[in-house]
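S.K.: from the sequence below, what's the structure:
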Amino acid sequence: MNELPPQVQNQLAQLQQVQQQAQALVQQKGQVEMLLRETETALEELNKVEDDATVYKSAGELLIKAKKEDVLKDLEEKKDSLDVRLKSLARQEERIQARFQQLQEQIKQSLSKGSGKAE
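M.R.: Predicted coordinates:
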């Protein structure tokens, strides 16, 4: 009686897999949001300095002198790219949430059918 039918076991395994995917997605989304905030902060600060100010950009372990306009362009491109990535992750998150709810409902239905037969 404690044994779950194979179909329910399969659905539970799928549910666990979807939950793990959702957790990984939340982590990715958090990282992208953090990078986006950092990029926006850098853009704000860079826009505050004079056009002829000495500006450096990071290249791995090095800081390299660069033109303000070039750094602004790079940061804007990075921001745009991160915005697109964040929107993509949000869509994936919606799909995974829908799949999670669908699996939960299927499991509930399977279990209620199973308990109905036992009674």
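S.K.: CA only for contacts and neighbour counts going forward, please
M.R.: Fine.
S.K.: wasn't residue 58 part of a strand?
M.R.: Yes - membership of residue 58 in a strand is supported by DSSP: H, G, I helix; E, B strand; the rest coil.
S.K.: that one contacts residue 66, correct?
M.R.: No - Residue 58 lies out of contact with residue 66 (CA atoms under 8 Å); the separation is 9.8 Å.
S.K.: one more, for comparison:
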Amino acid sequence: MSQQSLPPEVQQTLAQYQTMRDNYARLDVEIKLIEAELADIENVLETLRNLKDEQEIYKMVGYILVKKKKEEVVSELEERKELLNIKREKYRKQLAVLEKQIKELESKLRELLAKYGITIG
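M.R.: Here you go, the predicted model:
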């Protein structure tokens, strides 16, 4: 049965379900990107911890390298790390809410399909 021949109520619920699944997948990818950046930051911080305080440090800014003090770079990285952790937590909470909503919609969709006598597969 094509989606066009489904009752409007089922079509609407299915569209809502697909949108939520897409949002869930997008958030999941965002979390993975944040976690990858956090791992990179942690590696850089570990490298910096092993350097002397007076060691020359160069930071990439756009297409150029800029000389910076070690403590400035560490401070910037720690700040970025904190921001990313907050963002990751926010996204994780959104994922949990979406997951609950998706399960509720799946249940509603099953009920609607049963109501209209529609079988899948």
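S.K.: TM-score for this pair?
M.R.: Scored against TM-score structural alignment, normalised by the length of structure 1, the superposed chains reach a TM-score of 0.90; 116 aligned residues with a CA RMSD of 1.7 Å.
S.K.: circling back: pick out whichever of residue 58 and residue 66 of structure 1 has more residues nearby.
M.R.: residue 66 (13 against 10; other CA atoms under 10 Å).
S.K.: distance check, the more buried one against residue 46 of structure 1.
M.R.: Using CA to CA, to the nearest Å, we find residue 66 of structure 1 at a distance of 12 Å from residue 46 of structure 1.
S.K.: go on, residue 60 of structure 1?
M.R.: With CA to CA as the criterion, residue 60 of structure 1 and residue 46 of structure 1 are 20 Å apart.
S.K.: the more surrounded of those two?
M.R.: residue 46 (18 against 7).
S.K.: just say helix, strand or coil for that one.
M.R.: Classified using three-state DSSP, residue 46 of structure 1 is helix.
S.K.: residues contacting it?
M.R.: 68, 72 (CA atoms under 8 Å, 6 or more residues apart in numbering).
S.K.: now do the same for residue 71 of structure 2: its match in structure 1.
M.R.: Matched by TM-score structural alignment, residue 71 of structure 2 corresponds to residue 69 in structure 1.
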